[in-house]
Every structure is written in structure tokens, then in C-alpha cells.
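Undergrad: my questions concern the predicted model and sequence given below.
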Amino acid sequence: MIAAKSFIFKQTQQDSFNPEVNALTQNKPINTTIRFRHLSPFLDKDGILRARGRLEKSQLDYCIKHPFILDGNHPAVHLFIGQTHKDNQHSPRQHLKNILQNEYWILCVRAHIDKIIKNCYDCRRQQATGLQPEIPPLPAFKFPEDKPFPFQQTGLDLFGPFASKTAGNYNKRYGVIMTDLTTRTVHLEMCQDQSADAFKNTLRRFFARRGQPAKTVFDNSTKFTAAKKELNRHFDADVTRQFYANHQIEWTFNPAYAPHFGGVWERLIKSVKDSFYAIIGSQILTDDIFNTVLCEVEHFMNARPITTV
């Protein structure tokens, strides 16, 4: 097998570098304008063109110290690169280049490897990207007809949990983000737990401080749908009836299993968490300090520029 491979590569050298091989055979200087002049080429005892390099006195194998010089444009070399690519689990460019250079010095090897990988069916199938659908227009509720005020159109989501310590007991606390869908203004609240009652109290605090939004968009989460069901189920209760009458909530939920519909607040949640952990590090906070840090993060978020500065 090795002898056959050497014979084939010797023939490719005769096809690609015939003047240079003839000059070296006759102990004549080769043309100074050839592409591999810097490799100090020579012919071994079998008449194969090799690169001299600077590793001649090392303990490496002879083929590593003096690799074959091959022309990547030759069809046989092109087939050899493709087969090596398949034999090594469709290795990427840099890995395949390293494998080839153990024994062969192929001129313009990167360009030929890129061509092999580009035309490889398996690689194209594995690296293929899905078709990008046409981007639809923004929903109409992001463009209110009348003069907008902050939080007129509000998106809402819950994030966490965060560790909290109260009277020596460790609890889970959650953050609730309300963002204006037009100006990206942020309001942050602490939620005691994921129950519908805790979420309803969070809404009451938000309405008392920021006013009643005309439309509220929620993630399709069980805690939000449960809050709506609880309000409907207990509609006859005096307190709930009064709350529901005073705050006519237009409940709008994103489609199920589609978090990308809430990309507006999901991106803001990442910024909130980055700022939050930058302040507290690994500390476990009390509820009072937790609320204080949320207010500081809210101030930081609302002071950010909304365009490139």
C-alpha cells in the first residue's frame, strides 16, 4: 500500500513539477520563481520530490522530516484530500490540514481543503442552517394611536429564583419584570413565590405606582394563567370583584412553547441578571436588601441609552 501510494505521488510530481524534477535529477539549479523554492526541494533515493526543512537531525520519522511536495490542483491529490477528509470523520479544515502535513506538503492546501469541505455532501447536510422565515411586522399594540405614556402597553414576565434569608430561614424569591413595549422602560418587583396570590399582589403594587396599562402581555406560563383563572373563579368575592373592576386587565398571552414571542423582556431579563449578580455576587440577601438591590438595578436599566452613543 505504501509503495503504491509513493508510486502514484511520484507520477503526480512528474505531471506537476516535471521541469523541476528533471533539473534536480541532472544536479542543475531549479527555477528561482517556482512556488516551493523556500522548501529547499530535493529528490530522495526513490526519485520522489521532498521538502528539506530544518528537522533533519531530529528523531522524527523520515516522512515527517521530509514530506512529499504535492500540487493540490492535480486530480489525484484532490481525490486523496477528499478521502483523508472522509477517513477522519469529516474533520474540519485545521484538523485536516494538520493530518495532511504530517507527511505531505500540499501547495495551497487550505484553499483545496475548503473546496473539499464545501462540496462534501455530509458536511453540507450537518452544517446546513434552516430557512429563515420572513420577518413579520411588529404587532399593532406597540404603536398606540393616542399619545403614549409609560407602561401603556406592558410586557410582563417572572425570573429567578433567588436565595433569600428571613429570620434564619432560607427561602426562594422571584423577580417580576414589567417593561413598556414602546420605550423599553423597566419596572422591577419582588414576588414572594410562584403562587397566583403573590403574583396578584405584585400586579397591585405595579398598578399603584405606574398606573393602569391599557394592555398587558404575559408569557404563557402556568403562574400567569392560574392568576387569571383564580380571578375568574373568585369573581364573587368582594375584594377580588373590586380589584377586577378597578383594574380592567386585558389578558394577552403569548403562544404556548414559544418563548421567542417574549424576546422584548427576555433580553432585558439577561441585562437585569447581569447587573443584579454584579452587585450581590454570591451573597444571600434578606427580603429588604433584595428589594433595595432590585430598585438600584431598575434605576440602572432606566438610565441606559436606547440608541448607540
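TA: Arrived safely, thanks for sending. Numbering: from 1, shown residues only.

Undergrad: switch to C-alpha atoms for all contacts and neighbour counts from now on
TA: Noted.

Undergrad: Provide the secondary structure category for residue 70.
TA: Classification of residue 70 using DSSP: H, G, I helix; E, B strand; the rest coil returns strand.

Undergrad: this is the other structure I want to compare:
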Amino acid sequence: MAKLTTLARNKSKASGQNTTNLQTQAKLTVISSVQQYEFKEDIKRLHKGEQIPKTSPLVGGQTSLADFPYDERHPLILPKKHHVSTLLVRHYHQGVVHQGRHLTEGVLRSAGVWIIGGKKLVSSVIYQCVTCRRLRGKPVEQKMANLPEDRLTMEPPFTRVGLDVFGRWSVVTRKTRGGAAESKRWAVLFSCLGTRAVHIEVIESMSTSCFINALRRFFAVRGPSKVFRSDRGTNFIGAYYLSNEGCTWTFNTPHSSHMGGSWERMIGIARRILDAMFLQAGSTRLTHEVLTTLMAEVMAIINARPLVSISTDSDSPTILTPSMLLTPKAGQWQHVQGLANTFWKRWRQEYLSVLHPRRKWTHDKDNVQEGDVVLLKDEQVKRNEWPIGLITKTFPSEDKKVRKVEVKVVKQGTSRVYLRPVTQLILLLPRSSETKTDKS
């Protein structure tokens, strides 16, 4: 730092110096100090006129005669594990406006700096860069949880149910002199979590009263249920408080459709069947009666689907379908009972084995923690406008893995707390990083 001290004392000379030159001199002084400390033995050998060992990181390079700028042919060498190296990478990374590793490496080399093992250091700095995480960071992932008891219990159909509303469709309600008046219709899909059977009811609106009427029709046909699972739609929440059927209602975390994948899958199948039916119907105007009939046919098709791969064994010709338990015929009690026993035996032996492997999110990930700074996804606005939040509470599952949290954000000057799945978060600054210090 002798040069900087001299310049600071001699103000008349310093005032005439270009600021860029001062910065260059400062950089060279700092780098020289690092080299004197990190490569002390090699520098001593060079002063004595001795050869540097081949194992030294300073040995290498065959482009000294190339027609390159001097700084590129003879770059300033720095070690990877040093605070100054990290600071330089951060500086040049900001200079290329937080672009990727290749651009950052390129500007480092152009500046005449060679960091031993620089690729890993640049990647590490970019990985920890908060701005880069805001721009391109991936959402948090966690190992897929074990299936809930509701999916693994042998009970009568629709004892444990997952449900959601899908639609909408325009139907002709009445004809007038000016044409036909149209209204909107939706459908509620009830999916048995154990047998994978479905029941569909058409509703006239998304209101709580319409949903409760659909729920009453469902109970009248399928019998009472013990457990319901759904998202946090306002109509479902209202039904939870207004229904006196004595069933337990479990709401999924907001913005976590993957937690309802069991019934979302059934809705996808229903939509595909309806698309085919509408294509066959052509331009025929849809009425409430026709839509209700189509939903009944969709329900029958879905409930007749095989739950497992169809066996080619002639000794087991029966196909395992939900309809085996849903369509008993009067006067055939013994046959129906035999079908039920066969269904549950094969359900336990064949269907449960299909559920055993995890299809995605198969590896353990580090849990997010209270105090982590995160970016909260919001599909309604651009990524640059997503709010930054602080995790205030975590909810570990039975396997000690955190899959939902409470996040505190400030919107328009107001502090708000949201319950969100971790898949809606981009980790910006882990709390643990606050205790870490860079080693020089």
C-alpha cells in the first residue's frame, strides 16, 4: 500500500492523477500483496534464479509469443481460495450485468487476471449471487412426501374424498325472440382417494350454496364420507363451516396444486373425454340436461378404467376397475361380495405396488429455515416484480422435511403473511450464510 500512501500524502500529485490510474495502481498493489503471501516460496526461487517445480500452479502456458495484449499473455495470477479473488469475480460479474459464467470469465481474462481454478470460483460466486437468483433462480424442491393414510386404507368407496371444481361451459337456458339466453355451468369432481372412483355433479355457479347442494346430492347417492381434501377455494371453506355431516375437512396449502394431484389427474381425464364428446356432437348447442348426461357418461367411462396393467394371464381375466365396487346388482349378493373381496385382494397386491415408487422429487434436499430471505412467485406479475419475503414459520412433515412455510412480505407499505408451499419460493439468502465469513 506504499504507493497509495504516497499519493494520499502528496495531494498535488494525486489531484492530477487520473482516477482510473489510481484504481489500477490500487488493484496491482493488492494483487501483489496477495501473491507475495500465497506464492512466497515460488517467488523466492525466481529471485534466486532457480526453476519453479512442475507441481507449482504457476507453471504453464505456451502463448507468450502470441499476438495478444500483454495482459492476456502474462496475466496476474491469483489463488482460488482467497477473499481478494472472490471480490474480483464479484466486481467483474457485476460489470457484465450479472450474466453467466462464460461472460464473467471472459471479462476477467480480458482484464489480465488469471485465477487458479477460476471456473469453480466463478460458478460458486454466481450461484450465491442474490441478483442472479432473483433473475434466474429455480424454485425450492423437496423430496416427495409419503402417501397419506387416505390413499392406503381399505374402506368403502368415497369414505375419503378429494375434490375440486372444473369448467366452465356455456349452456342454453331459454330461448327468446332475440335468440337464445346462455348461462355458465361448472362441475364438481369427487375422487375416492382409495379406490380411485369418481363422482361428478354439475353446478350453476361457484357459490357456496351451489356447492353445498352438490355435496348433499353426493351424500344421497354415495353415502357419507369421513375425510375431504381440497384446495382453499372460498366455496369449499364456506362448505366446511356450514356442513353438519360430521366429516373432517383438510385444506391444501394455497398455490400447491401438486398436493392435489390425485384428483387433478382425474379432472384431466374428464376434460379429455369431454373434448372428444363435444367433437362428436359438432355444433349442437349445449343445454343443462345434455351437459348433465355427458357428465354421467364421463363418470361411467372413468370408473371403468383399469387401475393396473391388464394381465395376459388367462387365470385372472377380471380387470381391476373402480366400477367393481360401484355397480352391485340386486339379487346377486354373494357375487357382489366375491367381487369386493377380489377387488381388495388385488388392490393390496397389485395397485399398492404401483404407488410405491416416487416418480419425481426422489432425493432429500436441505430444508428452508426460519429467517431465510426468499423470492415469492406470483404468476400475475413479471418476475422482476415478485416480492421479496422472509420465512417466519416452517411446518415440518412427519419425515422432518419442510414443504410449506409462512412468508412475510411487504406490499404497498403493508406487511402481510402468506402460507405457501416451498415450490413457490426461490431462495435468495439462507439464514446460515449470515454466520459465514470469507476466509482470506
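TA: Done, it's in. All values reported here derive from a predicted model rather than from experimental measurement.

Undergrad: and the residue lying closest to residue 158 of the second structure once chain neighbours are set aside, how far from residue 222 of the second structure?
TA: Once flanking residues are discounted, residue 158 of the second structure sits nearest to residue 192: 4.7 Å by CA to CA, 6 or more residues apart in numbering. Counting by CA to CA, to the nearest Å, the gap from residue 192 of the second structure to residue 222 of the second structure is 11 Å.

Undergrad: what's the longest strand in the first structure?
TA: Scanning the first structure for the longest strand, with DSSP state E as the assignment, gives strand 153-166.

Undergrad: now do that strand: distance to the chain's middle.
TA: Computed by CA atoms, centre = their mean, to the nearest Å, the chain-centroid distance of strand 153-166 of the first structure equals 25 Å.

Undergrad: relative to strand 153-166, how tilted is the next helix or strand after it?
TA: Downstream of strand 153-166 of the first structure, the first helix or strand assigned by DSSP states H and E is strand 169-180. Using axes from the mean of the first three to the mean of the last three CA atoms, to 10 degrees, one finds that strand 169-180 of the first structure and strand 153-166 are set 160 degrees apart in direction.

Undergrad: packing partners of the next helix or strand after strand 169-180 of the first structure?
TA: Scanning forward in sequence from strand 169-180 of the first structure by DSSP H and E, the next helix or strand is strand 186-191. Strand 186-191 of the first structure is packed against strand 169-180, helix 196-210, helix 287-302, with contacts defined by 3 or more CA pairs under 8 Å, 6 or more residues apart in numbering; DSSP states H and E.

Undergrad: let's go with 10 Å and repeat that
TA: strand 153-166, strand 169-180, helix 196-210, helix 263-280, helix 287-302 (3 or more CA pairs under 10 Å, 6 or more residues apart in numbering; DSSP states H and E).

Undergrad: nearest to residue 95 of the first structure, of these?
TA: Residue 95 of the first structure lies closest, by CA to CA, to one member of these: helix 263-280, at 35.7 Å.

Undergrad: list the buried residues for the closest one?
TA: 265-266, 268-269, 272, 275-276 (16 or more other CA atoms under 10 Å).

Undergrad: who touches that helix?
TA: 154-160, 175-181, 184-186, 188, 219, 259-260, 281, 283, 289-290, 293-294, 296-298, 300-301 (CA atoms under 10 Å, 6 or more residues apart in numbering).
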